[in-house]
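Undergrad: heads up, no residue letters with this:
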């Protein structure tokens, strides 16, 4: 079997749009921590399980792992700046970011939804760790906008025009 070129691999899989989330928790001092994550999906309804992938080289994931609880913040279309902030190394990720404490981790203002999780199991997979977590709480914001997505190396969102019948026009 031929070896897969990493650039070609990334370009090909980049054709599949992914949602953009921020995984948050607190460290052993109670300080907020978080990391951008676009490898997130539901796994099971019964029991309610989700999956997130963390880079083995992440400086944040070990602290989240130690806590074994985290909040997944689902970003809306205006959340690109948050994603970039939480993806940056060495940045003060929470500087100027409004958030509310929760038992599993900070809930970022402006998110579309918050998913509270506890870690069930981790599996090593190449240069990442696959984290399967139990959902222990769910909440949605009052925001009605579209989610932030990542596709072909760029951020974007879905646009769904509202189609209304034109008065007096019949088909």
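TA: Happy to help now that I have it. Just so it is clear, the structure is predicted and the values come from calculations on it, not from any experiment.
Undergrad: alpha carbons only for contacts and neighbour counts from here, please
TA: Fine.
Undergrad: Tell me which stretches of this protein form strands.
TA: Taking DSSP state E, the strands of the chain run over residues 18-19, 21-26, 32-37, 40-44, 49-55, 69-75, 99-100, 107-108, 111-125, 128-140, 148-151, 154-157.
Undergrad: any chance of those strands in CSV, plus distance to residue 84?
TA: Shown next, in CSV, are these (distance: least, C-alpha to C-alpha, whole Å):
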stretch, distance to residue 84
strand 18-19, 14
strand 21-26, 10
strand 32-37, 8
strand 40-44, 17
strand 49-55, 16
strand 69-75, 12
strand 99-100, 17
strand 107-108, 14
strand 111-125, 15
strand 128-140, 20
strand 148-151, 12
strand 154-157, 10
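Undergrad: this is the comparison structure:
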């Protein structure tokens, strides 16, 4: 993450209304690459009954393999696949990725400017109006973004919204 996201997004949040969220199990939301076949061994705790073994043409459970459909945390490409899904979701919602910082997205309409800062599975949405924050936050809801409410801290930076708006690093 570029340091501009850590500086700019909480800076906006200190001046504008903001919400932050967490996207649980982010990496496993992305599909694996279509041209890549990943097979897994059946784990020791999983029972494959005799009927299913016969149907699959296996002589025992050790001969059965599972075809992976989604990404896993341990895959080398998991981070890239998650980032592609996140980028596609934000782009579909009308956000434009910042040229100088790939973790920062903007959306402008007639009345409002909305900024979304994302670091892996942590999100912060801030805008010139509270309704725009809600709309921006809802646009990430497709990814099961868990609403953590008004932002008070983002990536180690405390955000204090007051009459005199300030933000202070911890």
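TA: That came in fine, so what should we check first? All values derive from a computational prediction rather than experimental measurement.
Undergrad: Just give the TM-score of the two.
TA: Once the chains are laid over each other, their TM-score by TM-score structural alignment, normalised by the length of structure 2 reads 0.26; 69 aligned residues with a C-alpha RMSD of 4.6 Å.
Undergrad: now the strands of structure 1 as a markdown table including distance to residue 7 of structure 1 and mean neighbour count?
TA: Listed next are the strands of structure 1 as a markdown table, based on distance: least, C-alpha to C-alpha, whole Å; neighbours: other C-alpha atoms under 10 Å:
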| stretch | distance to residue 7 of structure 1 | mean neighbour count |
| --- | --- | --- |
| strand 18-19 | 18 | 20 |
| strand 21-26 | 24 | 28 |
| strand 32-37 | 20 | 22 |
| strand 40-44 | 22 | 15 |
| strand 49-55 | 18 | 20 |
| strand 69-75 | 27 | 27 |
| strand 99-100 | 36 | 12 |
| strand 107-108 | 33 | 26 |
| strand 111-125 | 19 | 19 |
| strand 128-140 | 17 | 17 |
| strand 148-151 | 15 | 20 |
| strand 154-157 | 16 | 16 |
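Undergrad: Specify the stretch among these that is closest to residue 83 of structure 1.
TA: strand 32-37 (5.6 Å; C-alpha to C-alpha).
Undergrad: Show me what the closest one is packed against.
TA: strand 21-26, strand 49-55, helix 80-87 (3 or more C-alpha pairs under 8 Å, 6 or more residues apart in numbering; DSSP states H and E).
Undergrad: What residues of the longest one count as buried?
TA: Along helix 80-87 of structure 1, these residues count as buried under the neighbour rule (16 or more other C-alpha atoms under 10 Å): 80, 82, 83, 85, 86, 87.
Undergrad: Please report the distance of the fourth one from residue 35 of structure 1.
TA: For residue 85 of structure 1, the distance to residue 35 of structure 1 under the criterion C-alpha to C-alpha, to the nearest Å works out to 9 Å.
Undergrad: next one: the third one
TA: As for residue 83 of structure 1, its distance to residue 35 of structure 1 is 8 Å (criterion: C-alpha to C-alpha).
Undergrad: which residues do these two both contact?
TA: Residues within reach of residue 83 of structure 1 and of residue 35 at once, by C-alpha atoms under 8 Å, 6 or more residues apart in numbering, are residue 22.
Undergrad: show me the contacts for residue 135 of structure 2.
TA: Shown in contact with residue 135 of structure 2 (C-alpha under 8 Å, 6+ apart): no residues.
Undergrad: Going by secondary structure, it is in what exactly?
TA: Here residue 135 of structure 2 sits within helix 130-139, counting by DSSP states H and E.
Undergrad: buried residues in that helix?
TA: 132, 133, 134, 136, 137, 138, 139.
Undergrad: helices and strands around whichever helix in structure 2 runs longest, which ones?
TA: In structure 2, assigned by DSSP state H, the helix with the most residues is helix 78-92. Packed against helix 78-92 of structure 2 by the contact rule (3+ C-alpha pairs under 8 Å, 6+ apart) you find strand 96-97.
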